[in-house]
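Undergrad: This is the structure alone, sequence omitted:
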């Protein structure tokens, strides 16, 4: 019996249909402020056009759910080639770096495609035509779409940032400022702890990706974790102290990158170090908010400068396991779409979830006993376990119900167009 063919039925097919409509509607809402021209642009090979995100997440449900039904006929047989991403088992695909050349189909045609697939999915829900395998695949597809919603925002931010006009994605985004709590450390004793999630859906009640499993034990030596992420003011002090000029702080590959590309500040900061480009346009930098859009290289260099280090992903998870993402955290639901300062009156660890993804010093690799999902969906995570680093916690562009303490995302060390920041750790005797 395969992983996705678990005999356990869904708790509620009606609840799944409601969640399907809600997640799909959010994608359209996030795309709504953009023009057709905005939605077609691709500003770099790592990013994708908004139109492609809308089409690809729709293709997922057509390819992996609807097409499994007897006698199914595709909306357009040609679109599987255009909107596949990296699923080799699903067939050939258009080159990632050339997605911005897909002026056809039009945005209107893509929106019509979404409408048609959603209508077909609704009929399948109502007819009771979806078996347990389909239900599991839909759950994966909804979490997959939530990931693309975050990418939609970070990709369009990059595209708008290189426009000389630097237009705002939205000029009505919520702004809130609060003084950062003073930096403090929370100590953790040496312990053998359990990390990760049970394999879903075989033994886990809640959804988890295959790269989060199996649950296993690890040893964490005594360490201390900062009570909050590093702020803009603290990172500005690193810059003012010549951090980008001090070769002793940088890994060799990092030093080569900052020299080659002329990095001297976080992505989107202006030369004056007083303003930054945001999804709400150019704004003054909030000194108390978490610094963001840092590469692993920059996070690591800052930690060295601060006399600390980055946490391992297991240290981070140990600290976060007693916390759960909540409405108090700065996720996409808050509609700020930018990191904000925490609660200056709060005690203990703050902002573990939301605001910024936090770089760890852990390479993205398989847990002991890892088994990818069977079939084509097994390409989702496992084949990328090479040369990337783990980040934890989610960001201001993440959906709250998409995150958990065991969640692992991953990017290459130079990547910094995501909402990525850092939290300091240090050895503790």
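TA: Cool, got the structure. This is a predicted model, so every value here is computed, not measured. Numbering: from 1, shown residues only.
Undergrad: Every contact and neighbour count from this point should use C-alpha atoms.
TA: Will do.
Undergrad: ranges for the helices of the stretch 301-429 of the chain?
TA: Here the stretch 301-429 of the chain has its helices, by DSSP state H, counting those that start in this stretch, at 313-320.
Undergrad: any chance you could map the helices in the stretch 51-200 of the chain?
TA: Using DSSP H, counting those that start in this stretch, helices in the stretch 51-200 of the chain cover 79-83, 107-127, 132-161.
Undergrad: ok, for residue 83, nearest residue in space, not its chain neighbours?
TA: With sequence-adjacent residues excluded and distances taken as Cα to Cα, 6 or more residues apart in numbering, residue 83 is closest to residue 56, at 4.8 Å.
Undergrad: That neighbour reaches residue 81, doesn't it?
TA: No. Using Cα atoms under 8 Å, residue 56 is not in contact with residue 81, being 10.4 Å away.
Undergrad: Please say which of these two ends up with more neighbours.
TA: Applying other Cα atoms under 10 Å to residue 56 and residue 81 shows that residue 56 carries more neighbours, namely 22 against 14.
Undergrad: Pick the most deeply packed of the helices of the stretch 51-200 of the chain.
TA: Most buried of these, by mean neighbour count (mean count of other Cα atoms under 10 Å): helix 132-161, with a mean of 21.
Undergrad: still on that earlier bit, which residues are in contact with the residue nearest to residue 83?
TA: By Cα atoms under 8 Å, 6 or more residues apart in numbering, the contact set of residue 56 is 83-85.
Undergrad: related to what we said a few turns ago, same list, the helices of the stretch 51-200 of the chain, but as JSON lines with distance to residue 45 please.
TA: Formatted as JSON lines, the helices of the stretch 51-200 of the chain follow (distance: least, Cα to Cα, whole Å):
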{"stretch": "helix 79-83", "distance to residue 45": "16"}
{"stretch": "helix 107-127", "distance to residue 45": "20"}
{"stretch": "helix 132-161", "distance to residue 45": "10"}
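Undergrad: put this beside the first:
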């Protein structure tokens, strides 16, 4: 647990950083929703505020006056226990409340939280506060990737920011790291923050395996494309092959073939693809197919965790071959917070690591991200195993 004074500072800095991420946006950008998985920036600003209001202020600050009673409806995400909510795909229809009103809502709730925390009763809400902070950090990552999708689907492919370095090139030679068979401890073990899906530290037996010291690069994947990887059904799961044909997938998300060269949309606008930079924005289907094409496979999440101290990670969320399932003796938290992770443990794959969009103090070796097999708007890449 973070020390009390540090936790308050952590809260305030996190709130400020969310708004900093939105500072390059034009007012028209705040409400766009090109697909159901992407939430408008205005909604992220409101939802992360709703979390503190509903879970902490309404229960622990007796004199708290809600900002707007309708906001409990429009800014709830998926918490059945918290009442009705706007359908996820309709968040882009919220032209009202205005962006200015949502920022006023944020200021109102942040000020009330400062008042509560200044009363010296932090102990009673410290657990909820820490979850709320990391919930907002989680949304900062989603906010960044949603902004990229919004602007990357704008025909003008506008620049968002020049300060985010998406594509750090890595010319390190590939090595296969050997991991001997044996029992390995998996799961969160320190006093630091984690989500409930990381708990239940346990041992797993692993057969001997090898894992790549580096991520698959753009250049590697260009070879897959040029040699017909998207046209050869035997590399793909049946569901993945159906997805490729139905959606006419021929390259990673944001890639454009222009005048004989691959380009892709970045936060800095349209740029040439760097061959030595790690591949990103591919689905699990594509990651699996590439691994098959190379005569390799994806690591399981347990293989990844057992070996992660031997390689560099953090530039991409890395697809694994593991289904998103509970650890032994997993128990959902009581009440609405029990909906945070447990109810999503079906039909999803685990990703490990973090990405260039992950905010500070939010990445750790035991973090278990999870997405459906077709999704690729996050910074998803892959590492090979065999």
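TA: Done, it's in. In this text, all values refer to a predicted model and were calculated from it rather than measured experimentally.
Undergrad: What does the TM-score come to for these two?
TA: Once the chains are laid over each other, their TM-score by TM-score structural alignment, normalised by the length of the second structure reads 0.96; 383 aligned residues with a Cα RMSD of 1.4 Å.
Undergrad: Quickly note the distance from residue 296 of the first structure to residue 193 of the first structure.
TA: Taking Cα to Cα, to the nearest Å as the measure, residue 296 of the first structure falls 26 Å from residue 193 of the first structure.
Undergrad: Looking at the two, which has the bigger crowd around it?
TA: Set residue 296 of the first structure next to residue 193 and count neighbours by other Cα under 10 Å: residue 296 wins out with 28 against 14.
Undergrad: which non-adjacent residue is nearest the residue mapped onto residue 28 of the first structure from the second structure?
TA: Matched across to the second structure, residue 28 of the first structure falls on residue 19, judged by TM-score structural alignment. Closest residue in space to residue 19 of the second structure, ignoring its immediate chain neighbours: residue 45 at 7.7 Å, by Cα to Cα, 6+ apart.
Undergrad: Distance of residue 331 of the second structure relative to residue 265 of the second structure?
TA: In terms of Cα to Cα, residue 331 of the second structure sits 41 Å off from residue 265 of the second structure.
Undergrad: now residue 285 of the second structure
TA: Taking Cα to Cα, one finds residue 285 of the second structure at 21 Å from residue 265 of the second structure.
Undergrad: okay, stretch 112-125 of the first structure sits on what stretch of the second structure?
TA: Using TM-score structural alignment, the residues of the second structure aligned to stretch 112-125 of the first structure are 104-117.
Undergrad: of all the helices of the stretch 51-200 of the first structure, which lies closest to residue 215 of the first structure?
TA: helix 132-161 (19.5 Å; Cα to Cα).
Undergrad: how about the residue nearest to residue 329 of the second structure when sequence neighbours are not counted, what does it touch?
TA: Closest residue in space to residue 329 of the second structure, ignoring its immediate chain neighbours: residue 200 at 6.2 Å, by Cα to Cα, 6+ apart. Residue 200 of the second structure makes contact with 187-188, 327-330, according to Cα under 8 Å, 6+ apart.
Undergrad: In the first structure, what residue corresponds to residue 200 of the second structure?
TA: In the first structure, residue 200 of the second structure lands on residue 214 (TM-score structural alignment).
Undergrad: How about residue 81 of the second structure?
TA: In the first structure, residue 81 of the second structure lands on residue 89 (TM-score structural alignment).
Undergrad: how about its match, what does it touch?
TA: The contact partners of residue 89 of the first structure, by Cα under 8 Å, 6+ apart, come to 375-376.
Undergrad: likewise residue 255 of the first structure?
TA: Counting by Cα under 8 Å, 6+ apart, residue 255 of the first structure touches residue 247.
Undergrad: what does residue 33 of the first structure give?
TA: 169-170.
Undergrad: Roughly how far does it sit from residue 120 of the first structure?
TA: When Cα to Cα is applied, the distance between residue 33 of the first structure and residue 120 of the first structure equals 27 Å.
Undergrad: what's the answer for residue 192 of the first structure, then?
TA: For residue 192 of the first structure relative to residue 120 of the first structure (Cα to Cα), the value is 49 Å.
Undergrad: Then residue 379 of the first structure?
TA: 26 Å.
Undergrad: For the counterpart of residue 249 of the first structure in the second structure, give its distance to residue 242 of the second structure.
TA: Counting by TM-score structural alignment, residue 249 of the first structure lines up with residue 235 in the second structure. Remark: distance between residue 235 of the second structure and residue 242 of the second structure (Cα to Cα) = 12 Å.
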